[in-house]
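1. sequence-free structure coming up:
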């Protein structure tokens, strides 16, 4: 009886050890659940040397596809003549932040992780004190840019030779994010003043705290899209068809794109883009878009159509 129990115990022990060994083997063979483009970045070992050749090739192919779509949407490659024309209208290219130390140019766009990127940018240009300022962007634009004494010849040279990049997202998601952040109650910001003035022409008893999505869209359609950087189309901000951008980052792939940018411009190895979890507004946006008439939706698309086409976004907000 005792021998039988010993044999049973031995068999159970052996079986258990075999199962554990099999589990460990399977676990070690399984790739970690990190998308291929994220693996090298999330290890955060630091330098470019830790990027795999496969990853670099995949990321480069993705960038080539994005740039090809942008070129197709513009109809031709940017020329020096077109840049000179832009400089006549915008002598300082004041939507571009320039980093001479790392030979990089960043076109900032509001409501596309611009606050996070500006903090990173402030560290790359050695003005981390800016991070303590409440209105950091205004300081960068109103103080730092004039201090650079931008000359036309210098700008032409830098635009030709520096690494140029921007970050974009789905145009309607960006617009909806602006509405939620700047217009929607209970805490509308000062950006609401021009919107409220418009809405009160159609609903006299409207207040800063009850502007509806449909009213905001009507304001945008009737020309309001020109009045504020938070909802101004990309094509009105970054001189898209007059400057050939080297890297097109997207909100949907923000972390890996941003890490690539930092490594490629030679940012300090210790500087990384912070862990970022892009907010998903798609489901809520679809609900709000359902409140619009077909005419409103069509006209809204017409305003941002070039943004959709240049950056390969679809009309159905996916």
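-> Sure, I can see it. All of these numbers come straight from a predicted model, not from anything done at the bench. Numbering: from 1, shown residues only.

2. For the rest of this, base every contact and every neighbour count on C-alpha atoms.
-> OK.

3. what comes up buried for the helix or strand residue 117 falls within?
-> Element membership for residue 117 (DSSP states H and E) is helix 114-124. Buried residues in helix 114-124, counted by 16 or more other C-alpha atoms under 10 Å: 114, 117-124.

4. Comparison target, given below:
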């Protein structure tokens, strides 16, 4: 498995921009690992397909040659009242589940209030949700070993396409990722698109006139159109999937990967934590409601949350179409980056 930073109390460079978020790691001792492995099968996972899912994951973890004991405590949200620990996986219903947790923690009193909560206040780097990183290791382990632990998993390439769709297209009304990542990616990959026109920060200004560049003046009409279209990409930060994929490959090689597309095995490491329950994004409504019903047992019926089935913007068809735009080298490198996700989480 590849981790962005396997040192405790280090800050991941990938998350300094745009998310100033302190990533806190803990390397479990053999005793701590054994304590989590010894947890009995949770009642939520005793039926199928949950038992089979859990057993298959455990079997594959035992076969993993490069397994380690590093876990990211700063990604694990806990609730002492309902006694659960959730490992957050961006682009796997994380926004929905953070809002559920917000309600369960009593941050709002009614479901109607919850509907009006701005999801941005629940983002981990805001510090409004309690994580195990705020506790000493003894208290963190106490919760991991006795509370209901869970995370949501998703097909690695669906998640990758979703990250691009939500951060680097017109769907995202914000500009943070586009300006901090998109522009830089477009500039760094501009060589094959600019027909010899120099690339510099002046191009990001909408007031800058391409006609003033001598190299641009020498181009034919088709080349000028190519350059003008690419300058639009540089200025907007709305990069195509191919460029995003190449950047992910580069980021992984630099061990500097953003959480929205970092492998799920790196984010939650189920081989070390032995989660009680795993939500499968492809069965999101069914799995989430099973878990919600358990966590809210004893609550008045009128206060209980449930998840209605909402179709995802990113379908298998869309993922297939996007992957077809990649060259074979980029595909192979992505398969390697997300290899443990495919192997351990049971996707193909």
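-> Looks like it came in fine. For clarity, every value in this text was computed on a predicted model and none was experimentally measured.

5. what range in structure 2 matches the helix holding residue 117 of structure 1?
-> Counting by TM-score structural alignment, helix 114-124 of structure 1 lines up with residues 94-104 of structure 2.

6. hey, which strand is longest across structure 2?
-> strand 148-153 (DSSP state E).

7. The helix holding residue 117 of structure 1 against structure 2, how far on average?
-> Superposed on structure 2, helix 114-124 of structure 1 shows a mean distance to its aligned partners of 1.2 Å (mean C-alpha distance after the TM-score superposition for structure 1).

8. Helices of the stretch 101-250 of structure 1, start to end?
-> Taking DSSP state H, counting those that start in this stretch as the test, the helices found in the stretch 101-250 of structure 1 are 114-124, 136-139, 145-147, 152-161, 171-178, 192-202, 213-221.

9. Which one, of those, ends up nearest to residue 29 of structure 1?
-> helix 114-124 (36.7 Å; C-alpha to C-alpha).

10. and that closest one, how far from the chain's centre?
-> 12 Å (C-alpha atoms, centre = their mean, to the nearest Å).

11. and if you look at stretch 269-283 of structure 1?
-> 9 Å.

12. what about residue 215 of structure 2, helix or strand, and which?
-> helix 214-217.

13. Could you report the distance from the aligned partner of residue 290 of structure 2 in structure 1 to residue 168 of structure 1?
-> With TM-score structural alignment as the criterion, residue 290 of structure 2 lines up with residue 260 in structure 1. Noted for residue 260 of structure 1: a distance of 16 Å to residue 168 of structure 1, by C-alpha to C-alpha, to the nearest Å.

14. out of everything not next to it in sequence, what's closest to the aligned partner of residue 169 of structure 1 in structure 2?
-> Using TM-score structural alignment as the criterion, residue 169 of structure 1 maps onto residue 154 of structure 2. Of all residues not flanking residue 154 of structure 2 in the chain, residue 281 sits nearest, at 5.1 Å (C-alpha to C-alpha, 6 or more residues apart in numbering).

15. wouldn't that neighbour be in contact with residue 152 here?
-> Yes. Between residue 281 of structure 2 and residue 152 there is a contact at 6.4 Å, judged by C-alpha atoms under 8 Å.

16. quick one: common contacting residues for these two?
-> 92-93 (C-alpha atoms under 8 Å, 6 or more residues apart in numbering).

17. Name the residue in the two with the higher neighbour count.
-> For residue 281 of structure 2 and residue 152, the more surrounded residue by other C-alpha atoms under 10 Å is residue 152, and the numbers stand at 25 against 19.
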